[in-house]
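*Asks:* this one's sequence-less:
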């Protein structure tokens, strides 16, 4: 019978090769930034990791060295059973970690403000506003300035700041494009914000990074960073091939609880105020941000959250415009995004 130690030595090279082969299929998008925010976040991640390794690596090495040097069979090692204190050792083991923690604290404080997802980005190009809505289980992107909307596809010019306004028409979700940077949650009855930018052209994977139900694994999309000319061509294509996104079509879209990936769908024009109306209808009469009324309470008050038509939602969105801004601010401070 082969001893376990010998078997382990025999299998070790094979395991290393197998791990290397498997790792070749991994998506290293976090380590392949395509925008300013993602690049700064990668720099912060590497810097913090290296600083922490300044403690971790010496500790691992000393553990192995001490275990070998002071093993029971090594009779030449110094044996001091009554030793209890060394000022030099105390200075080293406390001062170095304290300095590293101090440096990490300064780095994270500065980067937390510099990379705040609510902070607008500066650029020579005009910023593009995109209203992102998480549905079951797909993403709806409304371009209010262009008056178009798309399901499960993002297209934007290279170098243009992207001002995302996020909400959910269902459960909480998380919007994330790893190549471009920060992840931010979308929540019903609340508006969160995210600012990103792409520094080079390409197609990047976007996803929901928060479990939200049976179709969660199909809740992904492509984000295309293109030239200005290609962006205008894409807008013309959407307007030529798309239908109209109004309250009725939005309700129909949300009712489709797709478990498979929902195909890219274009909307050539959109009804004004849909994004604000979606937020308002989840706030309820008592303005509990992000909370829905119980159906029995809603019925008692003569309110139906699923029965809003275009005539109901637009005035309600206007009425709650002040609270809507407060909800966005409260969501930012409360969630720590």
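*Replies:* Done, it's in. Keep in mind that what you see is a predicted model, and the values were worked out from it rather than measured.
*Asks:* For the rest of this, base every contact and every neighbour count on C-alpha atoms.
*Replies:* OK.
*Asks:* quick one: the helices in this protein?
*Replies:* Secondary structure of the chain (DSSP state H): helices at 4-23, 36-69, 87-114, 228-241, 247-255, 274-283, 295-300, 310-319, 321-335.
*Asks:* Quick one: list the elements packing against the first one.
*Replies:* This points to helix 4-23. Based on contacts counted as 3 or more C-alpha pairs under 8 Å, 6 or more residues apart in numbering; DSSP states H and E, there is no element that helix 4-23 packs against.
*Asks:* next one: the last one
*Replies:* Other helices and strands packing on helix 321-335, by 3+ C-alpha pairs under 8 Å, 6+ apart, are strand 192-196, helix 274-283.
*Asks:* And that helix, what's buried?
*Replies:* Using 16 or more other C-alpha atoms under 10 Å as the test for burial, helix 321-335 gives 321, 323-324, 327-332.
*Asks:* Include distance to residue 4 when you put those into a markdown table, please.
*Replies:* Below are the buried residues of helix 321-335 laid out as a markdown table (distance: C-alpha to C-alpha, whole Å):
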| residue | distance to residue 4 |
| --- | --- |
| 321 | 69 |
| 323 | 67 |
| 324 | 65 |
| 327 | 61 |
| 328 | 59 |
| 329 | 60 |
| 330 | 58 |
| 331 | 55 |
| 332 | 55 |
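*Asks:* Check it against this one:
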């Protein structure tokens, strides 16, 4: 099945319906910030309407004071409310920035699943170093187990974002970033590139399948028996610019491939150019969706 069909059953891509603790905390920060800002927006709207009504032409009780210059009480109200809003928003952001540090591990009794992520033009490569397998445009993770991502780009700067799981983070050429996420419910979640990177950007999406641990173990075992091998030759084929690539898997991966991409021992891609499209030289095995 093609990627559009694979993603058709994904949950809505919204941070307001979190499937993990990081996304839930992000939603809390968003709602708290909204409430804090409404504390000044709503009174301002009400005051505007009240002033317009009170100082209407037909209201003889309203005093006309053209020589009015200063009021300490008005100045206190006008300046104290914005200052309080800034203090509250700053506090929320300060606490959230430390609690949701992308590099900060998620507390769990289970060891994190290690996944190495490489953004290419215009597809996503996911390497499972401990399992020795890899996938393209499909990420399989076990429910309830933290996932530690190491991310880089083989081309231009990009952004890895799974709205229902949590924080968005950039992938950059010759640099490595880290992200820790966890899915608390089974299902297929929409993931995307959130930074424009050329002609194939709009199709640079992927599905995140969160499954029970036993099903994940079975999937790993099946994947090791099918598909091509991701070695230098396989990466050279995948490396070429292509879009609308169907999800597929590699049964084995060359050790140290991610590190070679980060250090540019493997030459980086030249970046987006005209004429991008699906590369006819890539004929991968489809990723099993059962």
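*Replies:* Noted; the coordinates are in hand. All figures in this text were calculated on a predicted structure; none of them were measured in a lab.
*Asks:* What would you report as the TM-score here?
*Replies:* Scored against TM-score structural alignment, normalised by the length of structure 2, the superposed chains reach a TM-score of 0.85; 260 aligned residues with a C-alpha RMSD of 2.0 Å.
*Asks:* Please name whichever of the helices of structure 1 is nearest to residue 201 of structure 1.
*Replies:* helix 228-241 (10.7 Å; C-alpha to C-alpha).
*Asks:* With mean neighbour count and distance to residue 127 of structure 1 as added columns, please give the helices and strands packed on helix 321-335 of structure 1 in JSON lines.
*Replies:* Output for those, formatted as JSON lines (neighbours: other C-alpha atoms under 10 Å; distance: least, C-alpha to C-alpha, whole Å):
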{"stretch": "strand 192-196", "mean neighbour count": "23", "distance to residue 127 of structure 1": "10"}
{"stretch": "helix 274-283", "mean neighbour count": "24", "distance to residue 127 of structure 1": "19"}
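*Asks:* Any chance of these in TSV with distance to residue 101 of structure 1 as columns?
*Replies:* Output for those, formatted as TSV (distance: least, C-alpha to C-alpha, whole Å):
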stretch	distance to residue 101 of structure 1
strand 192-196	29
helix 274-283	41
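*Asks:* Of these, give the one that comes closest to residue 213 of structure 1.
*Replies:* helix 274-283 (19.2 Å).
*Asks:* And that closest one, what does it pack against?
*Replies:* Under the contact rule (3+ C-alpha pairs under 8 Å, 6+ apart), helix 274-283 of structure 1 is packed against strand 162-168, helix 310-319, helix 321-335.
*Asks:* what's the neighbour count on residue 234 of structure 2?
*Replies:* 15 (other C-alpha atoms under 10 Å).
*Asks:* Of all the helices and strands packed on helix 321-335 of structure 1, which one is nearest residue 30 of structure 1?
*Replies:* Closest among those, once you apply C-alpha to C-alpha, is strand 192-196, at 14.6 Å.
*Asks:* how far off helix 36-69 does that closest one point, in degrees?
*Replies:* Relative orientation of strand 192-196 of structure 1 and helix 36-69, computed by axes from the mean of the first three to the mean of the last three C-alpha atoms, to 10 degrees: 90 degrees.
*Asks:* so strand 192-196 of structure 1 aligns onto which residues of structure 2?
*Replies:* Aligning strand 192-196 of structure 1 against structure 2 (TM-score structural alignment) gives residues 177-181.
*Asks:* To which residue of structure 1 is residue 119 of structure 2 aligned?
*Replies:* Residue 119 of structure 2 maps onto residue 134 of structure 1 when the alignment is built from TM-score structural alignment.
*Asks:* and stretch 94-114 of structure 1, how far out from the chain's middle?
*Replies:* Averaging C-alpha positions (C-alpha atoms, centre = their mean, to the nearest Å) puts stretch 94-114 of structure 1 24 Å from its chain's average.
*Asks:* Read off where that stretch ends up in structure 2.
*Replies:* The aligned range for stretch 94-114 of structure 1 in structure 2 is 79-99, by TM-score structural alignment.
*Asks:* What is the nearest of the buried residues of helix 321-335 of structure 1 to residue 106 of structure 1?
*Replies:* Distances from residue 106 of structure 1 to the buried residues of helix 321-335 of structure 1, taken by C-alpha to C-alpha, are shortest for residue 332, at 22.1 Å.
*Asks:* And the strands in the stretch 101-250 of structure 2?
*Replies:* Listed in chain order, the strands of the stretch 101-250 of structure 2 (DSSP state E, counting those that start in this stretch) span 113-120, 123-128, 133-136, 138-142, 147-153, 158-161, 169-171, 177-181, 187-193, 205-211, 229-230, 248-250.
*Asks:* Any chance of TSV for the ones you listed, columns distance to residue 63 of structure 2?
*Replies:* Listed next are the strands of the stretch 101-250 of structure 2 as TSV, based on distance: least, C-alpha to C-alpha, whole Å:
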stretch	distance to residue 63 of structure 2
strand 113-120	66
strand 123-128	67
strand 133-136	72
strand 138-142	68
strand 147-153	65
strand 158-161	57
strand 169-171	57
strand 177-181	61
strand 187-193	59
strand 205-211	62
strand 229-230	81
strand 248-250	76
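*Asks:* Any idea which of these gets closest to residue 78 of structure 2?
*Replies:* Of the strands of the stretch 101-250 of structure 2, nearest to residue 78 of structure 2 by C-alpha to C-alpha is strand 169-171, at 37.8 Å.
*Asks:* on contacts alone, who are the packing partners of that closest one?
*Replies:* Contact here means 3+ C-alpha pairs under 8 Å, 6+ apart; on that basis strand 169-171 of structure 2 packs against strand 147-153, strand 158-161, strand 177-181.
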